[in-house]
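In: Predicted structure and sequence below. I'll ask about it afterward.
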Amino acid sequence: MKAIQVLIWTLLSSIFTLILTACSSPAIQQPASAEAQQVQAETEIARADSAQAAASRSSASSNNSNILNEQRLGTKWGDDISSPITQVALKRLSSSPVSETQIRYAGKQFSGRSINSISLAAGKVSFAVLDGRGRTLPLYREDQQYFLSANEGQSYVLKYSNSSAQTYEIVASVDGLDVINGQRASRYNSGYVLRPYSSLEIEGFRKSNDAVASFTFSKPKDAYVAHSASGSIYNTGVIGTAVYELNAPRGTAAPAGRYAPAPNAFPAD
């Protein structure tokens, strides 16, 4: 009888020992530990990539805004260009512009997304900068800022295109000076009328009702603002635009001419 009890006790002890060994075995815990380490490593890599991307964007933006003295440019009076204008009596629908923007320019290579024009007035007006031959100069967008890589001696034109039936007023400034009266720029000054479905090209600082002095990139000391009592040389390197809606009859689109009309994907609407 004692032998049987001893045998049973021995068997129970062996089973209990096996259970304890299995529970404490690192082989069972190893897969979970390795998986946790892998997840942690992937999380740290993702965080590092995100931080690096953010630092890269911040660096690019900071680099665009940091313009060395030798890279600074202004705009001087260029050649005399015939540009007759007439006065009109139109009122603004609001005392505040519906859209405004500015472009910083300098003799450096900017970074960011290259674009051809800036969208204004909810996409109804586009704003581009052309060279003296009518070719579009690329602009660089960084967040909500715009930059233009300029070359000394290069002439340029501000072009505004209206794709709507609304009439707009364009108030433009260069180097902190109003392009029409040459005085200190204000978004509340009078501007040029941009007719429905048409384009407006501002070629220079207005000299009279019949002519303008072409916009030409130059050293700041040679810029128009440097020789004007109305401005400051510290404002060189910036082009400003404010857009107003005018109270005028809505226009109609010009006929398609010899070209076929554009197809309509939803003719029933």
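Out: The structure has been received and is ready for your questions.
In: C-alpha only now, for contacts and for neighbours.
Out: Noted.
In: measure the residue most central in space within the chain to Asn66 for me?
Out: Centroid check for the chain by CA atoms, centre = their mean gives Arg141 as the closest residue, at 3.3 Å. Note on Arg141: its distance to Asn66, by CA to CA, to the nearest Å, is 15 Å.
In: Same check on Ser218?
Out: 19 Å.
In: same thing with Leu7?
Out: Taken as CA to CA, the span from Leu7 to Asn66 is 88 Å.
In: Could you do Gln52 as well?
Out: From Gln52 to Asn66 the distance is 21 Å (CA to CA).
In: want to compare, so here's the second one:
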Amino acid sequence: MKFRSTWLLSLLGGFALILNSCTVSPTDYSGSPQNAIAPSHSEAEAKSIITGGLRSGDSAIQSDSIDAVLKNPNRPGLATGWGDSVHSNVVEQDFVRASKGPAGTDAIYYNDSDGMKAMTTRPESVKPLQRAAGGLVEWGIKGPHGFLPAYKEYGWGRRFVTGKKGSSYSIEIKNRSESTIEVVASVDGLDVMDGKTASYAKRGYLIGPHRTFTIDGFRTSDSSVASFQFSSVMGSYANQRYGNTRNVGVIGLAVFTSKHGDAQLRNNARAFAQAP
């Protein structure tokens, strides 16, 4: 089965894409059918993306007390709220996925300093950018003044970043391959394109070969996004919109390759290529 997605090409400079699966009809931000959209060229160059389980700090909690924790109005730690509107134009372009499933997925967990210490054992400081999907992409989380402090959990290998309540952040993704790829991203279990439950089947952003693209927020129209902003758990978009905080604290990424990627690589092949 072919999975066809709509590639949204930036109007000014860089470009990215938003996917439309052949099994899921795209919707606009009010719930009515419409085509997919993509961010603007002028801006700086997700296993299911839904994190179906609990965060590590919840693992020791008995199942009969989980609901009490999730509904606790004073639940500590960070989540993502609905921030200021940011200009971001998009246009459409077709993209055919190489397969139904992604070429690779990854996740970055986030919290404040105290929350991260409670969730991890012996966290080790690491570089802010990490490779994913077999090296197809490199990605990280940026704050207002550069990449956020990043850590790797001892033993488990999970990645974490620390942030501060009220601060905005963005997701930066670099395509390290020779072909255009599609990335489907989620924040707190919600798709960044429509703010609804995240899924592989949803449309994503397209990123050209060796291009870097930044996702600044939840898309609200074909010309703007609501910036990602660290908030309290109860003040999060997930809680305010859906009353669900089970998946707060994680950012997901799923990477899809193009069905025509091999042809693109062959077009760029050289008869007398220099040694790397």
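Out: Perfect, thanks for sending it. Every value quoted in this text rests on a predicted model; they were computed, and no experiment measured them.
In: Quick check on Ser218 and Asn66 of the first structure: which one has the bigger neighbour count.
Out: Looking at Ser218 of the first structure and Asn66 with other CA atoms under 10 Å, you find the greater number of neighbours at Ser218, namely 26 against 10.
In: Map that one onto the second structure.
Out: With the correspondence set by TM-score structural alignment, Ser218 of the first structure lines up against Ser231 in the second structure.
In: for its match, what are its contacts?
Out: Residues in contact with Ser231 of the second structure (CA atoms under 8 Å, 6 or more residues apart in numbering) are Leu78, Ala79, Thr80, Gly81, Lys165, Gly166.
In: Per the alignment, the fifth one pairs with which residue of the first structure?
Out: Mapped onto the first structure by TM-score structural alignment, Lys165 of the second structure lines up with Glu152.
In: In terms of helix, strand or coil, where does its match fall?
Out: Counting by DSSP: H, G, I helix; E, B strand; the rest coil, the backbone at Glu152 of the first structure sits in coil.
In: Check the secondary structure at Arg57 of the first structure for me.
Out: Secondary structure of Arg57 of the first structure, per three-state DSSP, is helix.
In: what about it, distance to Glu35 of the first structure?
Out: Counting by CA to CA, the gap from Arg57 of the first structure to Glu35 of the first structure is 33 Å.
In: who has more neighbours, those two?
Out: Arg57 (15 against 11).
In: Just tell me what that one corresponds to in the second structure.
Out: Under the alignment (TM-score structural alignment), Arg57 of the first structure maps onto no residue.
In: Equivalent analysis for Ser228 of the first structure, please.
Out: So, by TM-score structural alignment, Ser228 of the first structure is matched to Arg241.
In: Is that match in a helix, a strand, or coil?
Out: Looking at Arg241 of the second structure with three-state DSSP, the answer is helix.
In: what's the neighbour count on it?
Out: Arg241 of the second structure has 11 nearby residues by other CA under 10 Å.
In: follow-up on the earlier one: need the contact list for the match of Lys165 of the second structure.
Out: Contacts of Glu152 of the first structure (CA under 8 Å, 6+ apart): Leu73, Gly107, Thr216, Phe217, Ser218, Lys219.
In: The same query, at a cut-off of 10 Å, please.
Out: With contacts defined as CA atoms under 10 Å, 6 or more residues apart in numbering, the neighbours of Glu152 of the first structure are Arg72, Leu73, Gly74, Thr75, Ala106, Gly107, Thr216, Phe217, Ser218, Lys219.
In: what does Ile45 of the first structure give?
Out: Val39, Ala51.
In: Tell me, how many residues neighbour Gly251 of the first structure?
Out: 13.
In: measure it to Arg92 of the first structure for me?
Out: 16 Å.
In: same deal with Thr216 of the first structure?
Out: In terms of CA to CA, Thr216 of the first structure sits 31 Å off from Arg92 of the first structure.
In: can you pull the contacts of the counterpart of Arg104 of the first structure in the second structure?
Out: Under the alignment (TM-score structural alignment), Arg104 of the first structure pairs with Tyr109 in the second structure. Listed by CA under 10 Å, 6+ apart, the contact set of Tyr109 of the second structure reads 55, 116, 119, 150-151, 158-162, 187-188, 248-252.
In: residues contacting the match of Ser228 of the first structure?
Out: Gly195, Lys196, Gly235.
In: ok, now Glu245 of the first structure?
Out: Counting by CA under 10 Å, 6+ apart, Glu245 of the first structure has contacts 91-99, 121, 166-170, 193-194.
In: Tell me which residue of the second structure matches up with it.
Out: Checking TM-score structural alignment: Glu245 of the first structure goes with Thr257.
In: and that match, that's in a strand?
Out: Yes: remark: Thr257 of the second structure belongs to a strand, assigned using three-state DSSP.
In: host element of Ala263 of the second structure?
Out: Using DSSP states H and E, the element containing Ala263 of the second structure is helix 261-267.
In: Can you list the buried residues in that helix?
Out: Gly261 (16 or more other CA atoms under 10 Å).
In: count of neighbours near Leu177 of the first structure?
Out: Leu177 of the first structure is flanked by 26 other residues according to other CA under 10 Å.
In: Can you tell me what it aligns to in the second structure?
Out: Aligned partner of Leu177 of the first structure by TM-score structural alignment: Leu190.
In: now its match: how far from Asn247 of the second structure?
Out: Applying CA to CA to Leu190 of the second structure and Asn247 of the second structure gives a distance of 9 Å.
In: show me what contacts Trp236 of the second structure?
Out: For residue 236 of the second structure the amino acid is Ser, not Trp. 78-82, 188, 229-230, 242-245, 248.
In: quick check: stretch 80-90 of the first structure aligns to which part of the second structure?
Out: With TM-score structural alignment applied, stretch 80-90 of the first structure matches the range 85-95 in the second structure.
In: Endpoint to endpoint, that stretch covers what distance?
Out: Start-to-end, stretch 85-95 of the second structure (CA to CA) is 28 Å.
In: now for Val126 of the second structure: what does it line up with in the first structure?
Out: Aligned counterpart of Val126 of the second structure in the first structure: Ser114 (TM-score structural alignment).
In: in the helix or strand that match falls within, what's buried?
Out: Using DSSP H and E, Ser114 of the first structure sits in strand 113-115. Buried residues in strand 113-115 of the first structure, counted by 16+ other CA under 10 Å: Ser114.
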